[in-house]
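Participant: Give me a model of this one.
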Amino acid sequence: MAQSPTVRRLQLGRELRRLREQAGVSRDDAAAELECGVSKISKIEGGKMTIALAEVKALLALYGVDADESEQILGVAREARKRVTHRVPEWVRAYVGLEAEAAEIKAFQIDLVPGLLQTEAYTRAITKAADPTRDPAEVERLVAIRRERQARLQSDSPPQLWVVLDEAAIRRVVGGPAVMREQLERLLEVARLPTVSLQLMPFAAGSHAAMGTAFTVFRLPDPPGGAVVVLEGLWSAEYVDRSQQVGAYSVVFDRLCASALDEQGSARAIEKAIGELR
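Facilitator: As a prediction, the model looks like this:
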């Protein structure tokens, strides 16, 4: 499966930053090589803008990269420059691209069921709540896109998915009792997949390592060991990919798993919530 241009641009930025730091070249020197401002180098390395192939070649020469590695990087740069036609914000394309490519996904959510686990009715309800004026046809398009994304969980190459849900996510009645009951039943169904682990953080656990902060860690197969943490907002998202920061979020996720109910206890808690909706 070909990677999306957005994911390739994020990958290219990480590789160019790694090579620059490995060569001991400052951002000022890289900017001087391209005759641009330092802010452009920062945006390139953050995967926030495309870069001409000639500029990539100039940076690779400055960093002393050999011919074989240079050709690999240029291949990534060519993919990153492909045009996309999706009518969704850039940050959403980046998120969906990472989700489609990740070998491993770890997600913590506070009061929302993650998109990969949502039923169509639940997706419709939260979409309409976010924008009651949204065209119904657009709502259905978004529902269809989410359904396509979910298909990967039962594909030939599914990601390893770990989800920790705050109890608020199963207690908030989205779309009415019938919609929420169906959603909770879906959680139990998906949790039975061998590649999915679902844990519930009960209210009784009290404070925990990620109070007020939902996040997702995507671990990518290419480059090996590459990972990105995504912090979502209403109209944008922050992408964190420095190894020290990614490592910190991974440690927090492990602590959340340790504080949450185990998978069997989580299933029982969800079953109890379903019973209370009847």
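Participant: From here on, just use CA atoms for contacts and neighbour counts.
Facilitator: Will do.
Participant: Just the buried positions in stretch 89-102, please.
Facilitator: For stretch 89-102, the neighbour count (16 or more other C-alpha atoms under 10 Å) marks W91, V92, R93, A94, Y95, V96, G97, L98, E99, A100, E101, A102 as buried.
Participant: let's see this one next to it:
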Amino acid sequence: MNPATPQGNRSSTVLGRRLGSELLRLRDGSGKTQQQAAQVISATNSKIVKMEQGWVPMRDPDIRALCDFYGLEDPEQVGRLLEVARLDRERRKAKGWWVTSLTQGSLREYIAMEDVALRLRTWQLALIPGLFQTPDYMRALSVAAVSPDRISEIEKLVDVRLQRQRRLQGDEPLNIHAVIWEGALRQMIGGPQVMRQQLEHLRELAEQPNIDVQVLPFRAGVHSCGGGPFNILSFAESGALDVVHMDGLRSTNWVEGAEESAAYTDLFARTCTTSLSPYDSSRFMESIAKGMNE
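Facilitator: Just a heads-up that it's a prediction; the model follows:
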């Protein structure tokens, strides 16, 4: 069964599955059975299965009782699980702007996750990250991506991305660390004027305290993240409950396991070390913009 396939009036969510996998890991580590866990919270085995697979929202008392039963005594770790459970409950009830603005379910899911995340680390090979794109850059991309019979949808797509960019401002802005391959900065999307404006906009954003931008130059040679772009979304300060998002042409893939997401975090960290510093990256982008001819 697809993990996001509705089950009755419920459906699994990325956050629910991430939280459920942590509870499953704790239960396996403690040697407890599903039946024993069910007895602790006065529930059925079926409910434990649904919790561990992310099918149902989880109550704080159930999480506390199970953590105590599994021997998890660290209050910070318990607190992180409770915070993710809270975010998941809010996520399930949310009727955000994206619900009516989009038709693609996978994109709705990602934007809903982005809306509640604390931090985003993004690696981009070919494009400027969506949260940093100017309207003209978006339009140039959309013209290439949208079929001729859907040209009228371009402004709708631009509006969706501009609404997402609101997360860069406000009282609790999204913290973003972006690493961008040099090729994305030189790709002439929309022509020299559009690209110069895009690079200047990127440099201005990088001056915000919640945004770091690094460039991986061609001269760095072989690097760790050659497999494709990805986003790491964090929902707790420690990063212990990260999920990784990879968006393909016709599919979206979520990496939700602790070991798998940690591997992407390591890839990202290693790529950062071979990239230019934020200061040098800004100067590098400036030099590329100046070299673009009409």
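Participant: Quick TM-score on the pair, please.
Facilitator: Aligned and superposed, the two chains score 0.78 in TM-score terms (TM-score structural alignment, normalised by the length of the first structure); 255 aligned residues with a C-alpha RMSD of 3.5 Å.
Participant: what lines up against R147 of the first structure once you look at the second structure?
Facilitator: Counting by TM-score structural alignment, R147 of the first structure lines up with L162 in the second structure.
Participant: Now do the contacts for its match.
Facilitator: By C-alpha atoms under 8 Å, 6 or more residues apart in numbering, the residues touching L162 of the second structure are L131, P135.
Participant: what kind of secondary structure is the residue mapped onto A100 of the first structure from the second structure in?
Facilitator: Using TM-score structural alignment as the criterion, A100 of the first structure maps onto D115 of the second structure. What DSSP: H, G, I helix; E, B strand; the rest coil gives for D115 of the second structure is helix.
Participant: Quick check: closest non-adjacent residue to D115 of the second structure.
Facilitator: R167 (7.1 Å; C-alpha to C-alpha, 6 or more residues apart in numbering).
Participant: Would you mind confirming that S21 of the second structure is in contact with E52?
Facilitator: Yes: here S21 of the second structure reaches E52: they are 5.8 Å apart, a contact under C-alpha atoms under 8 Å.
Participant: Pick out whichever of the two has more residues nearby.
Facilitator: E52 (23 against 19; other C-alpha atoms under 10 Å).
Participant: what stretch of the first structure does stretch 197-205 of the second structure fall on?
Facilitator: The aligned range for stretch 197-205 of the second structure is 182-190, by TM-score structural alignment.
Participant: what's the average distance of the matching stretch to the second structure?
Facilitator: Following the fit onto the second structure, the mean deviation recorded for stretch 182-190 of the first structure is 0.8 Å by mean C-alpha distance after the TM-score superposition for the first structure.
Participant: Can you report how many residues lie near V252 of the first structure?
Facilitator: 16.
Participant: and if you look at R91 of the second structure?
Facilitator: Counted with other C-alpha under 10 Å, residues neighbouring R91 of the second structure total 21.
Participant: Does it lie in a helix or a strand, and which?
Facilitator: helix 75-93 (DSSP states H and E).
Participant: all strands of the stretch 1-150 of the first structure, in order?
Facilitator: 104-109 (DSSP state E, counting those that start in this stretch).
Participant: Which parts of it are helices?
Facilitator: Using DSSP state H, counting those that start in this stretch, the helices found in the stretch 1-150 of the first structure span residues 5-23, 27-34, 38-45, 53-62, 67-80, 90-101, 120-130, 136-150.
Participant: Is it possible to get TSV of those that adds distance to S197 of the first structure?
Facilitator: Below are the helices of the stretch 1-150 of the first structure laid out as TSV (distance: least, C-alpha to C-alpha, whole Å):
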stretch	distance to S197 of the first structure
helix 5-23	25
helix 27-34	41
helix 38-45	33
helix 53-62	41
helix 67-80	32
helix 90-101	16
helix 120-130	21
helix 136-150	15
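Participant: and of those helices, who's closest to E276 of the first structure?
Facilitator: helix 120-130 (18.2 Å; C-alpha to C-alpha).
Participant: what does that closest one contact?
Facilitator: Against helix 120-130 of the first structure from outside (C-alpha under 8 Å, 6+ apart): G115, R134, V139, E140, V143, R147, V174, G175, V179, M180, Q183.
Participant: how about that helix, aligned to which bit of the second structure?
Facilitator: Using TM-score structural alignment, helix 120-130 of the first structure pairs with 135-145 in the second structure.
Participant: superposed on the first structure, where does the matching stretch end up, distance-wise?
Facilitator: Relative to the first structure, stretch 135-145 of the second structure is 1.0 Å off (mean C-alpha distance after the TM-score superposition for the first structure).
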